[in-house]
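**Q** Model the structure of this input:
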Amino acid sequence: MAVSRKNFMKEKTDSRLFKLYDTLLPYIVVLIFLLFWQLSIRAGWVSSKKLAPPLDVLMTFINKLSNTRPDGATLQVNILQSLKLSLSGLFLGVAIGTPLGLLMGWYKPIERIVKPIFELLRPIPAIAWIPLTILWIGVGDPAKIMIIFFSAFVPCVLNSQSGIKQSKQVLINLAKTFGASNFESFVRIGIPSAMPMVFAGVRIALGNAWATLVAAELLAANAGLGYMITLGRQFGKPDLIILGMVVIGVLGFLFTYTFEKVEKKLLGWRL
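**A** Okay, the predicted model is just below:
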């Protein structure tokens, strides 16, 4: 009995150690990477003019919280500007692309009308719209939002259309048996069935919108993370470039993490 209890306690301790190791492993890997990065520059393997060491990037981060040079804005202002553009374009892409995809997937006439035009526009990358966007609406924030919209619109349409087409026919037939109209089946069966794919499309759209941000902010911007990175290149400041890249990466991670939590909360009934 004592031996069994001893084995049980040992297994419990091993399990806790494994969970602790599993939790700390990603942070250990990142720390090792940063140390190697710092040491490789200190040792002269890589020129600091081409790749700033992590400590320099950290000092630039602290400095940019209050210093507006060289791009004319603090880091907080640049982040807020980029968030405004990316989230506005993402919202438009989701608000227009998701209903369109659901309607195309459920109603065949709508799909026949819209699909040829959509398939023609779908392969065009978002940044290819920059010249036309400048001609149409100039180089202000609406132009940047429109470019980000194009990057978010396509995955929302595709995933919503694919998701609603996976609705179980047996449920649709059952609804018709009880007198439900086609629109009622669309609302009560089609849309709920499509939600996992809709959320997957929004997640892809979120990544696309954030990734397109730098290209969008090349249009005569005066603030934003992409603009900060561009000026970092012009002034030969790799620390500023890397800081902008790191902030974009961290914010993208936080957005994805938060979105996954929201998705799990709203779609818990699917599990």
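**Q** can we go C-alpha only for contacts and neighbour counts from here?
**A** OK.
**Q** Residue 159: how many residues sit nearby?
**A** If you count neighbours by other CA atoms under 10 Å, residue 159 ends up with 26.
**Q** give the contact list for it.
**A** Applying CA atoms under 8 Å, 6 or more residues apart in numbering to residue 159 gives the contacts 101, 197, 198, 200, 201.
**Q** in which helix or strand would I find the residue lying closest to the second one once chain neighbours are set aside?
**A** When you say that, I think you mean residue 197. Nearest residue to residue 197 in three dimensions, chain neighbours excluded: residue 163, at 4.9 Å (CA to CA, 6 or more residues apart in numbering). Assigned by DSSP states H and E, residue 163 belongs to helix 141-164.
**Q** Centre-most residue in the protein?
**A** residue 207 (2.5 Å; CA atoms, centre = their mean).
**Q** quick one: which helix or strand includes residue 212?
**A** If you go by DSSP H and E, residue 212 is part of helix 191-216.
**Q** Mind giving me the packing neighbours of the very next helix or strand once past that helix?
**A** As assigned by DSSP H and E, the chain's next helix or strand after helix 191-216 is helix 225-234. Helix 225-234 sits against helix 75-106, helix 191-216, helix 238-266, with contacts defined as 3 or more CA pairs under 8 Å, 6 or more residues apart in numbering; DSSP states H and E.
**Q** one more, for comparison:
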Amino acid sequence: MPELPEVEVSRLGISPHLTGQQITQVIVRDRRLRWPVPASLETVAGATIEGVERRAKYLIISTTKGYLIVHLGMSGALRVVPADSLVVKHDHIDLVLGSGLCLRFNDPRRFGCWLFSATHPSADHPLLRELGPEPLTDAFTLDYLFNASRGRQQAIKTFIMDNHVVVGVGNIYANESLFKAGIHPKRAAGKVSKARYQRLVPIIKETLARAIEQGGTTLQDFTQADGQPGYFKQELMVYGRGGKACMQCKSTLKEIRLGQRSTVYCPQCQR
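**A** Below you'll find the predicted structure:
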């Protein structure tokens, strides 16, 4: 599943092609996504796109007629292509632009979503209103995360992956950040000291920022808006390396299931 860096890379890729453009047509070929694509989506035809934002893993396309809420789901991808480009299997939605290009959404598994909101959705939409702070903003601080963790018995890994605590720290980046911070993924969040959170918070920020800079992590389903894969996977130190040697101490990395997600850690480097 595309994580926050992949979604941000998609936003950066499509924004220059969309901002300021008129939507001349909305083509919906299949409404059967995670939630049925509403007929109201087509009402943005004729509107001008004012910008593209990201909130957690959601993209918000602001137009003069309302807001489109887009989620890539498990396998969704956005491409900017000529409007007359050959349509292939799983090309479910096109936003046709006055420039002659279109924003095309392809989603083989159909877990993505395209929804419409008449008002900006960040404050009152049920999908967004209860989300935690963005990890790359000043709202995500040592004091915030430490205070939120007090009394929490859940594992630190599932704690930082909770979108009500902080958005966008998905499985890959939780694995990597905890390894760099030297924190065992099963340690109770409420028992991690403030000094260790002081190390963890900037590591999360740095890991996500580095992934965005390099174009996201190449997964089996993800490519960038221009069709090229990301490159951050080349730098992964633990994720997907269970049973291999730790890059720091050469011990064997262990792989377990935690919160139903694959979790890889070094029993020597992480305590």
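**Q** How close are the two chains, by TM-score?
**A** Overlay of the two chains. TM-score (TM-score structural alignment, normalised by the length of structure 1): 0.22; 103 aligned residues with a CA RMSD of 6.3 Å.
**Q** Could you double-check that the residue nearest to residue 197 of structure 1 sits in contact with residue 200?
**A** No - in this structure residue 163 of structure 1 lies outside contact range of residue 200 using CA atoms under 8 Å: 9.6 Å.
**Q** Which one's more surrounded, the two?
**A** It is residue 163, of residue 163 of structure 1 and residue 200, that has more neighbours when counted by other CA under 10 Å, with 25 against 18.
**Q** What are the buried residues along the helix or strand hosting residue 202 of structure 2?
**A** Following DSSP H and E, one finds residue 202 of structure 2 within helix 194-213. Residues 194, 197-205, 207-209, 211-212 are the ones in helix 194-213 of structure 2 that count as buried (16 or more other CA atoms under 10 Å).
**Q** List just the nearest of these to residue 105 of structure 2.
**A** When the buried residues of helix 194-213 of structure 2 are ranked by distance to residue 105 of structure 2 (CA to CA), residue 212 comes first, at 20.9 Å.
**Q** ok, the closest one to residue 159 of structure 2 distance?
**A** The gap separating residue 212 of structure 2 from residue 159 of structure 2 is 22 Å, by CA to CA, to the nearest Å.
**Q** What of residue 101 of structure 2?
**A** Distance, residue 101 of structure 2 to residue 159 of structure 2, by CA to CA: 42 Å.
**Q** coming back round to it: contact partners for the residue nearest to the centre of structure 1?
**A** By CA under 8 Å, 6+ apart, the residues touching residue 207 of structure 1 are residue 252.
**Q** other SSEs contacting the helix holding residue 202 of structure 2?
**A** Looks like helix 194-213 of structure 2 contacts helix 4-18, helix 142-149, helix 171-181 (3+ CA pairs under 8 Å, 6+ apart).
**Q** Between helix 194-213 and the first one, find me the angle.
**A** So the one you mean is helix 4-18 of structure 2. Relative orientation of helix 4-18 of structure 2 and helix 194-213, computed by axes from the mean of the first three to the mean of the last three CA atoms, to 10 degrees: 40 degrees.
**Q** For helix 4-18 of structure 2, which helices and strands make contact with it?
**A** strand 49-55, strand 58-63, strand 77-82, helix 194-213.
**Q** Distance to residue 265 of structure 2 for these - can I get that in TSV?
**A** Converted to TSV, the helices and strands packed on helix 4-18 of structure 2 look like this (distance: least, CA to CA, whole Å):
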stretch	distance to residue 265 of structure 2
strand 49-55	29
strand 58-63	29
strand 77-82	30
helix 194-213	15
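**Q** Out of those, which gets nearest to residue 6 of structure 2?
**A** helix 194-213 (7.0 Å).
**Q** re the thing from before, distance check, the residue nearest to the centre of structure 1 against residue 196 of structure 1.
**A** Distance of residue 207 of structure 1 to residue 196 of structure 1, given as CA to CA: 17 Å.
**Q** Next: residue 3 of structure 1.
**A** The gap separating residue 3 of structure 1 from residue 196 of structure 1 is 49 Å, by CA to CA.
**Q** Name the residue in those two with the higher neighbour count.
**A** Neighbours were counted for residue 3 of structure 1 and for residue 196 using other CA under 10 Å; residue 196 has more, 20 against 8.
**Q** how much space between residue 201 of structure 1 and residue 81 of structure 1?
**A** Using CA to CA, residue 201 of structure 1 is found at 24 Å from residue 81 of structure 1.
**Q** and residue 104 of structure 1, how many neighbours?
**A** Each residue near residue 104 of structure 1 was counted by other CA under 10 Å, and the total is 24.
**Q** which non-adjacent residue is nearest it?
**A** Spatial nearest neighbour of residue 104 of structure 1, chain neighbours left out: residue 111 (4.3 Å); criterion: CA to CA, 6+ apart.
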